[in-house]
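>>> next come a sequence and a model predicted from it.
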Amino acid sequence: MALTAVLRLPARALLRPWALLRGVALGRTEAAAGIRNGARRFGSQHVLVEPAAAAGVAVMKLRNPPVNSLSLELLTELVISLEKLENDKVFRGVILTSDCPSVFSSGLDLRELCGRNPARYAEFWKAVQEMWLRFYLSNLVLVAAINGACPAGGCLLSLTCDYRVLADNPKYLMGLNETLLGIVAPFWFKDSIMNTIGHRATEQALQLGSLLPPAEALQVGMVDQVVPEDQLLSTALSVMAKWLAVPDHARQLTKSMIRQATADRLLKQRDADIQNFVSFISKDAIQKSLQTYLEKLKQKKG
C-alpha cells in the first residue's frame, strides 16, 4: 500500500463504466504497427492496453506510479479497460502486468481508507468489489505477468487471473498482508487465496500476513511459474498460447462452473459486505493504526 493522488468518481458509474470515457484518455486510440485484424492500442491515465505480438492477445499495464496503488480512479479504469477488451471480438486473452519498475501493485490506496467519510468508503469498496468480480469472472484468459512486489490488493488482483508467472527476484514479495496493518481480509479475499493454495496454507498466510518471496510463493501454489525477469513476457505468451488452444466456449463454461459459486457468495451479500467494511474501517482504532502506518511511509519516503 502507498500514497497516490486520487480522483473522485461516482459509484453509479461502475454500473455503466463507459459513461466515464468522457474526460479520460481511454477514448483516444492509435494504430498499432504490425497488429493484425485492426487491433488497436488504447490507454487511460493509469492503464495502458497494447496488442501483443500474438494474435488475439492484449497486454494490460498498470501505470499508477510510483507503486501502482489501487485508487478509486485506477480500479475504475481497470474495469473499463477489461470491458473494452471483452467487447472487442479480436481479443481472447489478456496479459496483466505493470509499467512501474519493481512493483506489480502495492495494494489498496491507503488514502482511500484513511480520514474519509462513510460515503467515500462505501464508494471505494464497491469499486474494489467490482474489479474483483469483473476480473474473476471474465470470459477472457487472464495471465498475470508479475514483474514486481505484489502485496495485499495487488495479490488479490493477481489471484483473479487464470495463471500467474512471477519474475525471480527476492524483492518481489507477494501475499495478503492485511493483518499486519490491523485490517481483516474480507471473506472473498480469503476465498480467492484458499481456492488457490488450500485451507491450511491460507490459515497461516492470512493470520500471519505473510509476504512470500518467489520460491515460497511457487511452493505453496500462489504462483504457477517463477522465471528470470527477462523471460517473463515470453513465458506469459507461451502460457497464453496453451490456454488459447482450447475452444473458447468449453473453457469459458468450465471456468464459470468452477468460479461462479465463489463469486455468488459476494454477489448475494454485496451491500452487507460494503456496510461491514465501512463500519470496520471507520473505527477509531483502525483509523489510528492506518494513520500510524501512513506516517511511517512518509518518514521512509522522506
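Structure received. Since this is a predicted model, take the numbers as computed values, not measurements.
>>> going by C-alpha atoms from here, please, whenever you check contacts or count neighbours.
Fine.
>>> any idea where the helices of the stretch 1-150 of the chain begin and end?
All helices of the stretch 1-150 of the chain, identified by DSSP state H, counting those that start in this stretch, fall at 72-87, 118-136.
>>> mind listing the strands for the chain?
Listed in chain order, the strands of the chain (DSSP state E) span 29-31, 40-43, 47-51, 57-62, 69-70, 93-98, 102-103, 107-108, 141-146, 148-151, 163-167, 174-175, 225-227.
>>> most packed of those strands?
Most buried of those, by mean neighbour count (mean count of other C-alpha atoms under 10 Å): strand 69-70, with a mean of 30.
>>> so what's residue 192 closest to, chain neighbours aside?
residue 159 (6.4 Å; C-alpha to C-alpha, 6 or more residues apart in numbering).
>>> next one: the one you found from residue 198, what distance?
Using C-alpha to C-alpha, to the nearest Å, one gets 13 Å for the distance from residue 159 to residue 198.
>>> higher neighbour count, the two?
Just comparing residue 159 and residue 198: by other C-alpha atoms under 10 Å the higher neighbour count belongs to residue 159, 24 against 15.
>>> OK, contacts around that one?
By C-alpha atoms under 8 Å, 6 or more residues apart in numbering, residue 159 lies in contact with 192, 193, 196, 222.
>>> mind putting the helices of the stretch 1-150 of the chain in CSV, mean neighbour count and distance to residue 288 included?
Written out in CSV, the entries for those read as follows (neighbours: other C-alpha atoms under 10 Å; distance: least, C-alpha to C-alpha, whole Å):
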stretch, mean neighbour count, distance to residue 288
helix 72-87, 20, 22
helix 118-136, 21, 16
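>>> could these go into a markdown table alongside distance to residue 233?
Formatted as a markdown table, the entries for the helices of the stretch 1-150 of the chain read as follows, by distance: least, C-alpha to C-alpha, whole Å:
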| stretch | distance to residue 233 |
| --- | --- |
| helix 72-87 | 19 |
| helix 118-136 | 20 |
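>>> that older thread, okay, the strands of the chain in CSV with distance to residue 135 next?
Below are these laid out as CSV (distance: least, C-alpha to C-alpha, whole Å):
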stretch, distance to residue 135
strand 29-31, 23
strand 40-43, 18
strand 47-51, 15
strand 57-62, 12
strand 69-70, 14
strand 93-98, 11
strand 102-103, 20
strand 107-108, 16
strand 141-146, 8
strand 148-151, 17
strand 163-167, 12
strand 174-175, 18
strand 225-227, 20
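>>> next up, a structure to set beside the first:
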Amino acid sequence: MYQTLLTTLDNGIYTITINRPDKLNALNRDVMAELNVVMDEVYQNAAIRSVIITGAGPKAFVAGADISEFTGLAVEEGAQLAAKGQAIFAKIENSPKPVVACVNGFALGGGCELAMSCHFRLASDNAKFGQPEVNLGLIPGYGGTQRLVQLIGKGRAMELLMSASMIDAATALQFGLVNYVVSQEELLPKAVSILDLINSKAPLAIAKCIESANAVFDETKNGYNVEAQAFGYCFGTEDKTEGTTAFLEKRKAIFTGK
C-alpha cells in the first residue's frame, strides 16, 4: 500500500516504519505525503489504538529532510513547503490516539522534528538528536523551533538551534527530550509494554488527555477551559460509568471506547 513506509498492526498497536534505510530514512516528498495519508488511517481505523513511529535499519530514525528537494525553491515555495510539513506533523501531535517515537540512531533536522511531534519519545543508546539546519543557511521549518523550546527549555533549545550541535541519547534523557534510553533490542518491546498499558485505559479519556495537554502550548486556547470541557465530556461516556462502577465493585474495568 505504501512505497516508503512499512506498517503492521498487532494487538491494537500500529507500527509505522519509515523505510528508506539506504538514504538513512530521509524525509522526501513521498515520505511526507505517505505520513499524511497514514495518519488519516490512524484517525479513522477503530482497530488502531496507539502508534509507534520508527525508522528502518540500525543507523537512523530519520537523518533529515532530502536536501536535494530544496534546491531552486523561491521564498514563497520554501514557506509553502514548511507550512505543508507543519500541517502533517500537527496531525501527528493532535492524534487522538497516542503516538510514540522510537528513535533508533540519527534523528536530525526533519527527523528530530518528526520525533518531537510525537506524544513522547524513547531512544536507543546509539540515538543522536540535532537541528543542523543553520549549517545549510536554513532553520527548522516543520515546527522544530517551537517544539524544541517546549520540550527542553529556551536556553538549551537556543544553543542547539544556533550551534547545530548534536546531542547523544544520555543527554537527550537528561534534557527531558526522551522518556527512556534502552538498547536497540529493547527499544520496540519497551514502547509496546508502555502502549499495552495505555491501551488498557479508556480510549476517549486518553484522547482528552492528549487534547488538554496540547492546549498548554496553543495560544488560541485556554488550557484550563479545554480541560474542564473535556472532564465534563467524559461524564457522558459509557467508559466513565464502567470505570467508576468497576472501581467501586473492586474489579478490573472493561473499556469499549464509547
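Yep, it's here. Everything quoted here is computed from the prediction, not taken from an experiment.
>>> for the two chains, what TM-score is obtained?
Put the two chains on top of each other and the TM-score (TM-score structural alignment, normalised by the length of structure 2) is 0.78; 219 aligned residues with a C-alpha RMSD of 2.1 Å.
>>> most neighbours, which of the contacts of residue 159 of structure 1?
Of all these, the highest neighbour tally under other C-alpha under 10 Å goes to residue 222, namely 26 neighbours.
>>> for it, give its distance to residue 154 of structure 1.
The spacing between residue 222 of structure 1 and residue 154 of structure 1, counted by C-alpha to C-alpha, is 13 Å.
>>> closest to residue 118 of structure 1 out of the strands of structure 1?
strand 107-108 (16.8 Å; C-alpha to C-alpha).
>>> what range does that closest one cover in structure 2?
For strand 107-108 of structure 1, the aligned range in structure 2 is residues 64-65, judged by TM-score structural alignment.
>>> residues touching the matching stretch, excluding its own?
Residues lying outside stretch 64-65 of structure 2 but in contact with it, judged by C-alpha under 8 Å, 6+ apart, are 25, 26, 27, 28, 107, 108, 109, 110, 111, 112.
>>> rerun that using 10 Å as the cut-off
Contacts with stretch 64-65 of structure 2, where a contact means C-alpha atoms under 10 Å, 6 or more residues apart in numbering, come from 23-29, 31-32, 106-114, 130-133.
>>> just to revisit the earlier point, pull up the overlap in contacts between residue 222 and residue 154 of structure 1.
Residues touching both residue 222 of structure 1 and residue 154 (C-alpha under 10 Å, 6+ apart): 174, 175.
>>> now residue 135 of structure 2: how far from residue 198 of structure 2?
40 Å.
>>> repeat that for residue 170 of structure 2.
From residue 170 of structure 2 to residue 198 of structure 2 the distance is 25 Å (C-alpha to C-alpha).
>>> which one of those two has more residues nearby?
Between residue 170 of structure 2 and residue 198, counted using other C-alpha under 10 Å, the more crowded position is residue 170 (19 against 16).
>>> how about that one, what's its partner in structure 1?
Under the alignment defined by TM-score structural alignment, residue 170 of structure 2 is paired with residue 215 of structure 1.
>>> name the nearest residue to that match, ignoring sequence neighbours.
residue 226 (7.4 Å).
>>> the equivalent of that neighbour over in structure 2 and residue 126 of structure 2, how far apart?
With TM-score structural alignment as the criterion, residue 226 of structure 1 lines up with residue 181 in structure 2. Applying C-alpha to C-alpha, the value for residue 181 of structure 2 to residue 126 of structure 2 is 9 Å.
>>> and if you look at residue 115 of structure 2?
Between residue 115 of structure 2 and residue 126 of structure 2 the computed distance is 15 Å (C-alpha to C-alpha).
>>> compare those two (neighbour count), which wins?
More neighbours surround residue 115 than the other of residue 115 of structure 2 and residue 126, with 30 against 19 (other C-alpha under 10 Å).
>>> who touches both of residue 159 and residue 198 of structure 1?
In terms of C-alpha under 10 Å, 6+ apart, residue 159 of structure 1 and residue 198 are both contacted by the residues 192, 222.
>>> what are the buried residues along stretch 182-201 of structure 2?
If you call a residue buried by 16 or more other C-alpha atoms under 10 Å, then stretch 182-201 of structure 2 has these buried ones: 182, 184, 187, 188, 190, 191, 192, 195, 196, 198, 199, 201.
>>> sorry, wrong one. I was asking about stretch 57-75 of structure 2.
Neighbour-count burial for stretch 57-75 of structure 2 flags 57, 59, 60, 61, 62, 63, 64, 65 (criterion: 16+ other C-alpha under 10 Å).
>>> that stretch spans what distance, first to last residue?
Using C-alpha to C-alpha, one end of stretch 57-75 of structure 2 lies 35 Å from the other.
>>> could you pull out the helices for the stretch 151-300 of structure 1?
For the stretch 151-300 of structure 1, the helices defined by DSSP H, counting those that start in this stretch cover 152-159, 187-197, 199-208, 214-220, 232-244, 248-268, 270-281, 284-301.
>>> got those as CSV, with distance to residue 131 of structure 1 columns?
Formatted as CSV, the entries for those read as follows, by distance: least, C-alpha to C-alpha, whole Å:
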stretch, distance to residue 131 of structure 1
helix 152-159, 8
helix 187-197, 12
helix 199-208, 21
helix 214-220, 23
helix 232-244, 22
helix 248-268, 12
helix 270-281, 13
helix 284-301, 23
